[in-house]
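Peer 1: Return a 3D structure for these sequence lines:
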Amino acid sequence: MPMPMPTPTTRRHLLHHATALGLGAALPLHGARAAAYPDKTVRIVIPYPAGGATDNLGRLSAQTLQAALGQSFIADNRGGGGTTIGTRALAQSAPDGYTLGMVDSSFTINPGLLGARLPYDTLKDFAPISLVATAPFVLVVHPSVPVHDLAAFLARAKAAPGSLAYGSAGVGSGPHLAGELLAQQAGIAVQHIPYKGGGTVITDLLGGQFQFAFATVPTLVEHIRAGRLRALAVTPRQRVPQLPEVPTFAEAGLPGVDTMPLFGLIAPAGVPAAIVEQLNAALRQSVRQGEMHTRLKAMGFEPVGSTPAEFGQRIGEEVAKWAAVVRKGNIQAE
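Peer 2: I've put the predicted structure just below:
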C-alpha cells in the first residue's frame, strides 16, 4: 500500500527534525532555487542615452561584475525625463537582483527639484549597493575674463551683479546647482543659461558665449592645460592630481562649495540582502584596489567603493543638501 503524501504541516515538522539532526539535505525542497546568483543575464539600467560619464561608469561596472561573477551583465540605456524614466523603470522591476541601475547626482537632486511629481521615492524604493566613484568639479572661466583666482572672480561678480553668466546642461543639473551653491555661499548674483543637454555647453564656453562654468575635471582638463580655459578652484577637500596647481574651494576661502558628482549602483528595494552583499563585495574589491580602480583614476574619477550602508547615508545627505539649495534659490523644474 503506498504511503500517504505528507501534508505541508507534516513536511515542515519533518524538515525541522531533519535539520536538527544535520540531515536537511535528505529532504529535497521542491520549488526552491538551487542555482547560485546570478544564473542569467543581469541588466544595468542607465537613465541616459549611450555616451557620457554615467553611461561609461555603468558599462565599466558591468564589465567588472561580469568578470567577477561569471555571468553576463549588460547596459540598458533608458534616457529621458531628466533621468526619471529609466529610474522609474528600475523602481518597478522585480527585486530579484537581475535589474540594477547606475545613477549619478541627478538621483539626489530630483527629489528637491520635482517634489511630488517624482514618480518614485528616492529613499524608499531602492537598495543602495555601492558608491562607485565621484568626479571633482572645477570652476573655469573663459580667458577673456580678467581674473586669475577665486577672490578676483568673486570681487568682479560683486562689483557688477548679474554681469557674469554660466551655462549648464539644464535646470537642476549638477553644474547648474554647483553654480547656485557658489552664488549662495559667496553672496553673489550670476546668470544661469540652461541648455537642453550638455553637448554644446563646453563648445559655447570655449567660444565665449558665456563667462564661466562648472564641469568635471575629466571633461575640462585638456582645455585647461591648453590654455583655452582658466581654472580657479576645484571642489574636493584635497587638490586633484590632474590639476595640482589649482586650489580647492576650501583653500580659496569657500569650504561650503563642496559638491562632488557621485556615481553609484543601486537595485530595486526588496532585493535580498545576500545578493546586495555579493554585488557589493565583487564591485568594491575592484574599485578599491583592482583593475577598475586603475581605469577610474586614468579617466579622472575618484574611486570610492563604499558599503551599501555608507552609500545609503550619502544619498540621504545629498538629497537634504540639494533640497535646501533648490528651496533657497527658488529653482523651478522646466
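Peer 1: Only C-alpha atoms from now on, for both contacts and neighbour counts.
Peer 2: Noted.
Peer 1: Could you work out the end-to-end span of stretch 262-278 for me?
Peer 2: The first residue of stretch 262-278 is 22 Å away from its last residue (CA to CA, to the nearest Å).
Peer 1: Could you also give me the structure for this second sequence? I'd like to compare it with the first:
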Amino acid sequence: IGTEIIARAKPDGYTIGMGNFAPLAVNHALFKKLNFDPFTDIVPIALIERGPLVLMVRDDSPYKSVKDIVAAAKAAPGKLSYASGGIGGTHHLSGALFEHSAGVDMIHAPYKSGAAGATDLMSGQVHMMFEQMYSAMPAIKGGRLRALAITSKTRSPLLPELPTMAEQGYPAVEVLNWQGIVGPKGLSSEIVRQLNAACNKALQDADVREKITSQGNEVAGGSPEQFAALIKAEAPRWAKVVRDAKIEPE
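Peer 2: All right, here's what the predicted structure looks like:
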C-alpha cells in the first residue's frame, strides 16, 4: 500500500518512501493485477541496505550443516518441512529457491508471520526456516536455534563463524532483502540527483551505519542507475523462483 501511495504521488520530490524487494521485484509475479506498475510508475532514487537471511534449525536438531539437510531430504522426499511467514514471502521464496537448487522435495509450512513460524520451529513442529538475520539473532544467541548458513555472498561480522550458502555448495541461494528510497514517475533528474546525494551522505554517518550493521544488514548506497539495474535483474530472477515453486498468482 505504501509503495502504491508513492506511485500515485505528485512528482515534486516531497513524497518519497522506502520500497523493498517485494513490491518492487516480486509482487508482479505473485499477483495477476497490481494497482501500479513497479517498473514504470516508480523511480529508484537510492538503495539503502541489504539484509541477508539465515537458515536455522532447533539447537538440538541432528542437522549440523546444509549438507546434512540435503542428504536427509533426498533420503526421505516430502518429509522435511520449512516454515515461512506466508506464501510468497521472503522466507517462503528462500526455501523454494533452496529446494530447487538442491533438487529436493520438502514441505512448505506457511504461518501468519515469521515469528509464528519461528515459534513452531523452536517447539519442533517444523524442521527448519529461513529468517531475516535481525529477527533470528536473539534465538540464535540465546541457544534456542542454531544457524547453519547465511544467504549473503560473504559472511556476516555478527556471526563470522557462520558459512554462506555458497560455501556449502549452493551459490544460487543468495537472498538479500534489500530496500531503498523511491519516488513517483515524473521526478526530474535534478530532484533525483539531489535526493540520491542526500541519501549517500546520510549513509556515511557513523550512527546510521551502526544502526544498519547492528541488525546484520549491509550498508548499500550508490547511484539511481545502480538501484534501477538491481530491480531489473531481480525481477525475472524471482519470477522464475515463483514459477518453479508452482505458486499460483492471486
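Peer 1: Overlay the chains and give the TM-score.
Peer 2: Once superposed, the chains reach a TM-score of 0.95 (TM-score structural alignment, normalised by the length of structure 2), with 249 aligned residues with a CA RMSD of 1.4 Å.
Peer 1: Name the single longest helix found in structure 2.
Peer 2: helix 224-244 (DSSP state H).
Peer 1: what's that one aligned against in structure 1?
Peer 2: Helix 224-244 of structure 2 lines up with residues 308-328 of structure 1 when matched by TM-score structural alignment.
Peer 1: The matching stretch vs structure 2, mean deviation?
Peer 2: Per the superposition on structure 2, stretch 308-328 of structure 1 and its aligned residues are separated by 0.7 Å on average (mean CA distance after the TM-score superposition for structure 1).
Peer 1: in that stretch, what counts as buried?
Peer 2: Judged by neighbour count using 16 or more other CA atoms under 10 Å, the buried positions of stretch 308-328 of structure 1 are 308, 311-312, 314-315, 318-319, 321-323, 325-326.
Peer 1: Can you tell me which of these lies closest to Ala250 of structure 1?
Peer 2: Ranked by distance to Ala250 of structure 1 (CA to CA), these are led by Lys321 at 17.7 Å.
Peer 1: sorry, back to before: kindly reformat the buried residues of stretch 308-328 of structure 1 as CSV containing distance to Pro244 of structure 1.
Peer 2: Shown next, in CSV, are these (distance: CA to CA, whole Å):
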residue, distance to Pro244 of structure 1
Pro308, 32
Phe311, 28
Gly312, 31
Arg314, 27
Ile315, 29
Glu318, 27
Val319, 30
Lys321, 28
Trp322, 28
Ala323, 32
Val325, 29
Val326, 32
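Peer 1: Please enumerate the strands of structure 2.
Peer 2: When assigned using DSSP state E, the strands of structure 2 occupy the ranges 17-20, 42-50, 53-58, 81-84, 107-110, 128-132, 145-150, 179-184, 218-219.
Peer 1: hmm, back to that, other residues contacting the match of helix 224-244 of structure 2?
Peer 2: 108-109, 111-113, 123, 127-131, 177, 180-181, 264, 276-277, 280, 332 (CA atoms under 8 Å, 6 or more residues apart in numbering).
Peer 1: repeat that for 6 Å
Peer 2: 108-109, 112, 128-131 (CA atoms under 6 Å, 6 or more residues apart in numbering).
Peer 1: Leu69 of structure 1: which of these is nearest?
Peer 2: Checking those one by one against Leu69 of structure 1 (CA to CA), the nearest turns out to be Ile129, at 15.4 Å.
Peer 1: Residue in structure 2 paired with the closest one?
Peer 2: Under TM-score structural alignment, Ile129 of structure 1 pairs with Ile45 in structure 2.
Peer 1: Point out the most buried one among the strands of structure 2.
Peer 2: strand 128-132 (a mean of 28; mean count of other CA atoms under 10 Å).
Peer 1: need the strands of structure 2 in JSON lines with distance to Leu34 of structure 2, can you?
Peer 2: Converted to JSON lines, the strands of structure 2 look like this (distance: least, CA to CA, whole Å):
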{"stretch": "strand 17-20", "distance to Leu34 of structure 2": "15"}
{"stretch": "strand 42-50", "distance to Leu34 of structure 2": "13"}
{"stretch": "strand 53-58", "distance to Leu34 of structure 2": "27"}
{"stretch": "strand 81-84", "distance to Leu34 of structure 2": "23"}
{"stretch": "strand 107-110", "distance to Leu34 of structure 2": "23"}
{"stretch": "strand 128-132", "distance to Leu34 of structure 2": "26"}
{"stretch": "strand 145-150", "distance to Leu34 of structure 2": "32"}
{"stretch": "strand 179-184", "distance to Leu34 of structure 2": "16"}
{"stretch": "strand 218-219", "distance to Leu34 of structure 2": "30"}
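Peer 1: All good on my end, thank you.
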